[in-house]
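Participant: Show me the folded form of this:
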Amino acid sequence: MSSKPARPKPGAQAKGCLREWRKYSISAGFVLLWLIGLLVIYRDAEQMAANTETKIRKEMGIETRAMAAKLAGMLERTYLTVKTISLLPAVRAAASRNRGDAAEDVVDEGHFSGDDATIIQQLYNHIAADVEVSEIYLVYDGFAPEQGQVPFLMFDEVLLERISTAHTHAPTHDADVPEEYEAAEYAEYVRQLDHLRRHAPRLPDEAPQGIAAVTSALLRTCDNSQYTSLANGDQRDSHGLLLSVPIYDLSSKAFKGLVTAVLRANVLEAALLGWPRLPVTELDRAMLAQQRIDLQSPPAEYVLENRGTGDRIMDRRSTSLPRVLAEQERAAIHLAQDVRLPYSSAWRLHRYKSAADLDRAIAPIRREMWQRLGLLSMLLAALGLAVERVFAVQRRSTRTLTLMANYDALTGLPNRRLVAEHLANALSRAPTASSQYAVLMIDLDDFKEVNDSLGHQVGDRLLVEVAQRFVDSLRASDQLLQLHCEAEPLDVNSSMVGRLGGDEFLVLLPEQSGLAQVVGIAERLQASLREPIALDREQIYVHASIGIAVYPEHGSDGPLLLRSADAAMYLAKRQGRGQTVVFQQDLDEQSRQRLHLLTDLHSALALNQFTLHYQPELNLASGQIDCVEALIRWQHPTLGLIYPAHFIALLEQSGLVLEVGQWALESACRQLKSWQDNHSPIKHLCVNVSVKQLAQPGFAESLQDTIRNVGIAPEALTLELTESMLMQHPEANIHLLQSLRKTGVKVALDDFGTGYSSFSYLRQLPLDVLKIDRSFVIDTGTPQGLAICHTITALAQRLGLKVIAEGIESAEQFCNMHATGSDWMQGYLIARPLPAEQIDPFARGFDWHAFRVDNDLLEHSPEWLPWPHRAPSPS
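Facilitator: All right, here's what the predicted structure looks like:
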């Protein structure tokens, strides 16, 4: 009899299934926790990758804008140089003819004078040293290369010496014949002449602004200064751009030719790499190695494009950029930035980041993700500890990136970005009516001299010490934002000291009761610098210029407030070391006027806007006007007559003081010669010179040439230098004055008493004349002031110096300075500065007796006579 197996009961079946599932519960929990951990880690990695890509894109944008500005500066400076050459009177007035052949010398043939050629040469030397322009050519309309004509070539001995040195290291070959490229280059000159003749036929009314420019496509030039042989070099090194501006006739202002600069493509390519030049020759490689340039660095990601010609310049080492440009490969990031130029909008800078490069940048994050996942899988039993560790790593990375983005690596202070953010947040809360929000812009005075003389490492240590002193000074009584705070957010009610870069600092001061409190804090910051800073064996005294601006009086938002503080700071620097200035509303207008004057100064000399006035000096030994001081004036076409106090500092800043000073010296000497030829009483002349002129190599020889060419005696000329200028570098200036004295001219120390020169330096200075400053003359109305003038005069006489009293404006001052024993008097009491045509009649008609009567001088001393006629005083 058969039997069937018994069927399990439903309850027992359910329990069995439950037991079966229990076996997998731990595994299921493990898988579930692993999946949760995987999701967390993956999302974290993706977020970090996204943040990294955003940061890379932002940094690329900043770098691209900086590179575009750098390239724009190179092209614009080249344009400004050739434009300046095109506006030179000699270039505009020269005959519109070209060189018949390369052997024709422009100076010997009389096309340009030696001085004019030297000016053009100096302009070329300046831009060639800055941008490495190969050559500068002058091509006049009607250029006919087929007739053998060649352009006027400007080159310097430095370039020739460099070519010779390169040839010495690598001798030339038969293939090295740059002349074979002249046809293409000369054809481009003909094309550009035709283009400018049609599109820029006359000098624009707004000149020197608005002058046109034309840029060629890349072509092979005949320049051979960067490689020794085409056989050994790269053909691309012979390609270049021709940047040209028109020349307009001086009288008719009609187009007559062009000035062109040859800019090699490899110079722009080197700029894209951040190198001083490309390693074309072995000599170049040795120089770059000496400068520790890494020639194995990754290829640059930039492409410079001329949209007008279609030319592109890029790092020739790159293999990915040609594929990207040919659309054979897709770039992960592409940025484009216009290169802004005053004469062209065709240039654009592109920046590419390939997908492979971006993946390499994100690869560490990917690797970290798999490592964390593996660690999670291996240590799942300690899941809590592992997860905490993962997030701790993330937090540390975030804090590190935050510190790098927001704080200065050298001083630890908030950087420009964090300061601007903190200021914007604070101003958005609108400070209360009972308090003010102040901004202090600080710039260290003469910090560049520390770097130049002691090195950048000492300069960095100095900045760290200054930053610490500022922080300690504020921390003493102000609520100072804690630096590198990792837990608390920025408190907008806290003060902040930040470093903007270089030697510039910014202090934010919220909730100030009034301007007096802000000024007091500024004085406390100044006081923190009074003690010298000891660095190794050096004791360095630091001074700072501080500009103060207050919200909302001086600015309704952060940028305006910072600009106002910056304007006040620059005014403080112009007032001298260690000054504090509060912004005033007229500072913006002053800044605009100053910029306008600085622009007009560049053409003032060429337009003959400078003139000389002469102030008489009364010789007390003869009672005659036998000497005058030449004083420069600027006859501005719209502002009228401008006095030196308003533009001499601008001349110093712009570097024009050398050219204008030489003009003033030559003009004054010629005027003295004219007076002497007409038997004028005026026998001597005083001319102010700058220490920058004095420090120029060959100044003494140039002065001798000027005196010899004009035909005056050297002893008839006195050069005046201010005491404050001489005391900046007294030892060096003593040597300069000694070489100057050998020419036979006399040297006067002007404004004596204002430059704090020590008597030891006064004894060593090779001087002939001492001019007592007007401030001391004014004080002669007091016994103490008169005693000081007596002392100065006695000291000068013991040193064998003549004494001139400046600023005599009253009879009392005249008598007081006469009593001290001054040799000459100068001031408004005698005469104001006069034009040259009025000085000689004034000197001839000057009557000593009438002068004393008119100014009531006889009442002071009825027996007063010039020094030779005075009776000896009783013993």
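Participant: rest of the way, CA atoms for contacts and neighbours
Facilitator: Will do.
Participant: thinking residue 507 is in contact with residue 423, fair?
Facilitator: No: counting by C-alpha atoms under 8 Å, residue 507 stays clear of residue 423, with 10.2 Å between them.
Participant: Tell me how far the longest helix anywhere in the chain lies from the chain's centre.
Facilitator: When the chain is scanned for its longest helix (criterion: DSSP state H), the result is helix 25-87. Centroid displacement of helix 25-87 relative to its chain, using C-alpha atoms, centre = their mean, to the nearest Å, is 30 Å.
Participant: How about the secondary structure of residue 358?
Facilitator: Assigned by DSSP: H, G, I helix; E, B strand; the rest coil, the conformation of residue 358 is helix.
Participant: I'd say it and residue 332 touch.
Facilitator: Yes: between residue 358 and residue 332 there is a contact under C-alpha under 8 Å: 7.0 Å.
Participant: With neighbour numbers in mind, choose between these two.
Facilitator: The residue with more neighbours, out of residue 358 and residue 332, is residue 358; 17 against 14, by other C-alpha atoms under 10 Å.
Participant: where do the strands sit along the stretch 151-300 of the chain?
Facilitator: Counting by DSSP state E, counting those that start in this stretch, one finds strands in the stretch 151-300 of the chain at the ranges 152-154, 214-215, 219-220, 239-248, 255-264.
Participant: Tell me which of the ones you listed sits nearest to residue 534.
Facilitator: Among those, strand 255-264 comes nearest to residue 534, with 48.1 Å by C-alpha to C-alpha.
Participant: same for that closest one, what does it pack against?
Facilitator: If contacts are counted by 3 or more C-alpha pairs under 8 Å, 6 or more residues apart in numbering; DSSP states H and E, strand 255-264 sits against helix 25-87, strand 135-140, helix 182-199, strand 239-248.
Participant: Second chain to compare with the first, below:
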Amino acid sequence: MPKLSTRLQRFRTGSPLSFRLLAWILLFSSAFTLVASALQIYSDYRKDLSQIDNRMQVVESGYASSLARSLWALDQKLLQTQMEGILSLPDVVHLRLRIEPDSELVMGEIPRDAKTTSHSFSLVHQGDEMFKLGELTVTADLDRVYDELKRKVGVMFLDLDNFKHINDTLGHDAGDNLLIEAARRISSCLRGTSTVARLGGDEFLVILPGLTGPEASSQVAERILKTFSPPYILNGQEVFVTTSIGIAIFPTDSDNSGTLLQHADAAMYQAKHKGKSSFAHFAPEMTEVSHERLKMESSMRRALELKEFELYFQPIVNTDSGTLCSVEALLRWNNPAMGMVMPDRFIPLAEETGLITPIGEWVLLEACRAAMGWKEATGKDIGISVNVSPRQFRDPGFTEAVMHALATSGLAPEQLELEITERLILDNSIETAEILRQLDKAGIRLSVDDFGTGYSALSYLKSYPFDTLKIDKSFVQDVMKEPEDASLVRAIINMAHSLGLRVIAEGVEEEAQTHFLKKEGCDFSQGYFYSRPLPAADFDAWLANNHRV
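Facilitator: Predicted coordinates:
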């Protein structure tokens, strides 16, 4: 049999996944997990080789004496039958019986370029004296073993959704307990030959060897998503946590371990964009998206320092009179290489990377300063509205950042309105209620942004201290065409007023829409009919020339 070093060399060249993939994992995973993964894959290889070794020993112990008797008796027919029985054993492809003094019998054929192993044993006759009758060499084909190692292997990249929120609100001990339970749930969905490793933070890697096809990895992913459905109990509180899964297949997607992991990572982000709690298989077009994402993240990390972010401003007017009452600050990113980047492209990435926190702080401060500048220019108080992302809102220093922006700019708290999305409102946690209470106590106005686009929970409008409700533009744009939209907008306005909330209609683009909104008693309007979002200098000019300020 070949030496261990020779076997390892064959293993390495015969299976492009084995060592190289595990070496890549070493960059991310703990040494213990690496060793466990490597031992698992190599032990499968060793197990198959051991089975062949054992089969050779069985041939020697079970056939040596009977072959010797047939040879001693010169029973050629029985000898041939016995050798045919040996040749029918799994992996055995060739027999060579050397008969003393100079004859031989050969059966079977060794495939060209096949990797083989051989075992020889002597055939002797035990009588008054011991006579050596010949030697049988049994050759086994190892291609099946290597083919097994080359079978498709699935690599799964898992990321827990909103893990940072758990860590920030319930503490790191709760976060650690969540990771332990998540690892247990993932492991419960895997078979014995699969491996799960935590890469760091809230990311896990799963290796699925011996896949019969992509559908097998999909079945595993579905089991994992299902096992994440029940709530976690952390600090005596029920918490629902989902995971997003990206899948890449070796060698279909790549035969390079590093590239394979990158593909799984790209697929994972695609799963997140699908709405989280889902999985996605790698597709070639994801490579371009992944590269663009890396490039955008790298550029965004320097954007604040290079002063590439800009604020655009759009007026919010009194629906009846058309007079200006406040302004919404809208973030834009003017990058020299990518041009003007709109928020829907970079805000989700900023949230994922945590860059939304420093960017959000900059927006708050600059928006408050702009409002103070308008007061100095016009002599009037003009309120400013700022969008707040869920991750920014949950940051432990968010309330302090808001107060710092007000104190630094000198803006009165009641002139600042923070726009909160419905998705954040539905996070019915003690932390959310406390932050909203602190902001309300400080005199800061609070509004529900894009109302109607999420799972509207009217009880939260009653429970939380909101001042304003903004009707999403998707409802406003068709009020003159679709009776259902008109009825819905009418109902939202009446409901908001019954709760003591002001109403702002977004996306007003036509005069006919303004007449409808006036008739239905909508307090304020915003949209292209009044003005597009303008950069600071252009908005200052708009203020100077607009007689309804």
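Participant: Tell me how the two chains score on TM-score.
Facilitator: In this superposition the chains share a TM-score of 0.62, using TM-score structural alignment, normalised by the length of the second structure; 416 aligned residues with a C-alpha RMSD of 4.4 Å.
Participant: picking up where we left off before, export the helices and strands packed on strand 255-264 of the first structure to CSV and tack on mean neighbour count and distance to residue 389 of the first structure?
Facilitator: Below are those laid out as CSV (neighbours: other C-alpha atoms under 10 Å; distance: least, C-alpha to C-alpha, whole Å):
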stretch, mean neighbour count, distance to residue 389 of the first structure
helix 25-87, 17, 12
strand 135-140, 25, 64
helix 182-199, 18, 68
strand 239-248, 26, 58
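Participant: Count the neighbours of residue 805 of the first structure for me.
Facilitator: 29.
Participant: Same check on the one 5 residues further on?
Facilitator: A count of neighbours around residue 810 of the first structure, defined by other C-alpha under 10 Å, yields 14.
Participant: Which residue, neighbours along the chain excluded, lies closest to it?
Facilitator: Nearest residue to residue 810 of the first structure in three dimensions, chain neighbours excluded: residue 829, at 5.9 Å (C-alpha to C-alpha, 6 or more residues apart in numbering).
Participant: Would you double-check that that neighbour falls in a strand?
Facilitator: No: read with three-state DSSP, residue 829 of the first structure is coil and lies in no strand.
Participant: tell me the contacts of it?
Facilitator: Counting by C-alpha atoms under 8 Å, 6 or more residues apart in numbering, residue 829 of the first structure touches 808, 809, 810, 811.
Participant: Residue 739 of the first structure and residue 699 touch, don't they?
Facilitator: No: with contact defined as C-alpha under 8 Å, residue 739 of the first structure does not count as touching residue 699 (9.5 Å).
Participant: Also compute the angle for the longest helix of the first structure relative to strand 239-248, please.
Facilitator: Taking axes from the mean of the first three to the mean of the last three C-alpha atoms, to 10 degrees, one finds that helix 25-87 of the first structure is oriented at 40 degrees with respect to strand 239-248.
Participant: What's the first helix or strand after the strand or helix carrying residue 45 of the second structure?
Facilitator: Taking DSSP states H and E as the definition, one finds residue 45 of the second structure inside helix 31-72. Using DSSP H and E, the helix or strand that directly follows helix 31-72 of the second structure along the chain is helix 76-87.
Participant: Check which helices and strands the following helix or strand past that following helix sits against.
Facilitator: Downstream of helix 76-87 of the second structure, the first helix or strand assigned by DSSP H and E is strand 92-99. Secondary-structure packing of strand 92-99 of the second structure (3+ C-alpha pairs under 8 Å, 6+ apart): helix 76-87, strand 103-108, strand 130-141.
Participant: and residue 62 of the second structure, which of the ones you listed is closest to it?
Facilitator: helix 76-87 (10.1 Å).
Participant: corresponding residues in the first structure for that closest one?
Facilitator: Under TM-score structural alignment, there is no match for helix 76-87 of the second structure anywhere in the first structure.
Participant: what angle do that helix and strand 103-108 make?
Facilitator: Going by the same axes, to 10 degrees, helix 76-87 of the second structure makes 40 degrees with strand 103-108.
Participant: Which elements pack onto helix 76-87 of the second structure?
Facilitator: For helix 76-87 of the second structure, the elements it packs on are helix 31-72, strand 92-99, strand 103-108, judged by 3+ C-alpha pairs under 8 Å, 6+ apart.
Participant: Buried ones in the helix or strand that the last one is followed by, by neighbour count?
Facilitator: From strand 103-108 of the second structure onward toward the C-terminus, using DSSP H and E, the following helix or strand is strand 116-126. Taking 16 or more other C-alpha atoms under 10 Å as the neighbour-count basis, strand 116-126 of the second structure is seen to contain the buried residues 116, 117, 118, 119, 120, 121, 122, 123, 124, 125.
Participant: now stretch 421-439 of the first structure
Facilitator: For stretch 421-439 of the first structure, by 16+ other C-alpha under 10 Å, it's 422, 423, 426, 427, 431, 436, 437, 438, 439.
Participant: Mind checking which of these land in strands?
Facilitator: 436, 437, 438, 439 (DSSP state E).
Participant: Tabulate these (a markdown table), appending distance to residue 553 of the first structure.
Facilitator: Formatted as a markdown table, those follow (distance: C-alpha to C-alpha, whole Å):
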| residue | distance to residue 553 of the first structure |
| --- | --- |
| 436 | 9 |
| 437 | 10 |
| 438 | 10 |
| 439 | 12 |
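Participant: now, which of those sits nearest residue 220 of the first structure?
Facilitator: Closest to residue 220 of the first structure, out of all of these and judged by C-alpha to C-alpha, is residue 439, at 55.2 Å.
Participant: which residue sits closest to that closest one, ignoring its sequence neighbours?
Facilitator: Nearest non-adjacent residue to residue 439 of the first structure (C-alpha to C-alpha, 6+ apart): residue 508, at 4.9 Å.
Participant: cool, and residue 312 of the second structure?
Facilitator: Closest to residue 312 of the second structure by C-alpha to C-alpha, 6+ apart is residue 535, at 4.4 Å.
Participant: Which position in the first structure pairs with that neighbour?
Facilitator: So, by TM-score structural alignment, residue 535 of the second structure is matched to residue 835.
Participant: Quick check: the gap between that match and residue 669 of the first structure.
Facilitator: 15 Å (C-alpha to C-alpha, to the nearest Å).
Participant: Comparing the two, which residue is more hemmed in?
Facilitator: residue 669 (25 against 15).
Participant: Was I right to think the more buried one contacts residue 710?
Facilitator: Yes: the criterion here is C-alpha under 8 Å, and residue 669 of the first structure meets it with residue 710 at 6.7 Å.
Participant: from what I can see residue 540 of the first structure touches residue 466, true?
Facilitator: No: using C-alpha under 8 Å, residue 540 of the first structure is not in contact with residue 466; the gap is 11.3 Å.
Participant: Thanks a lot, see you next time.
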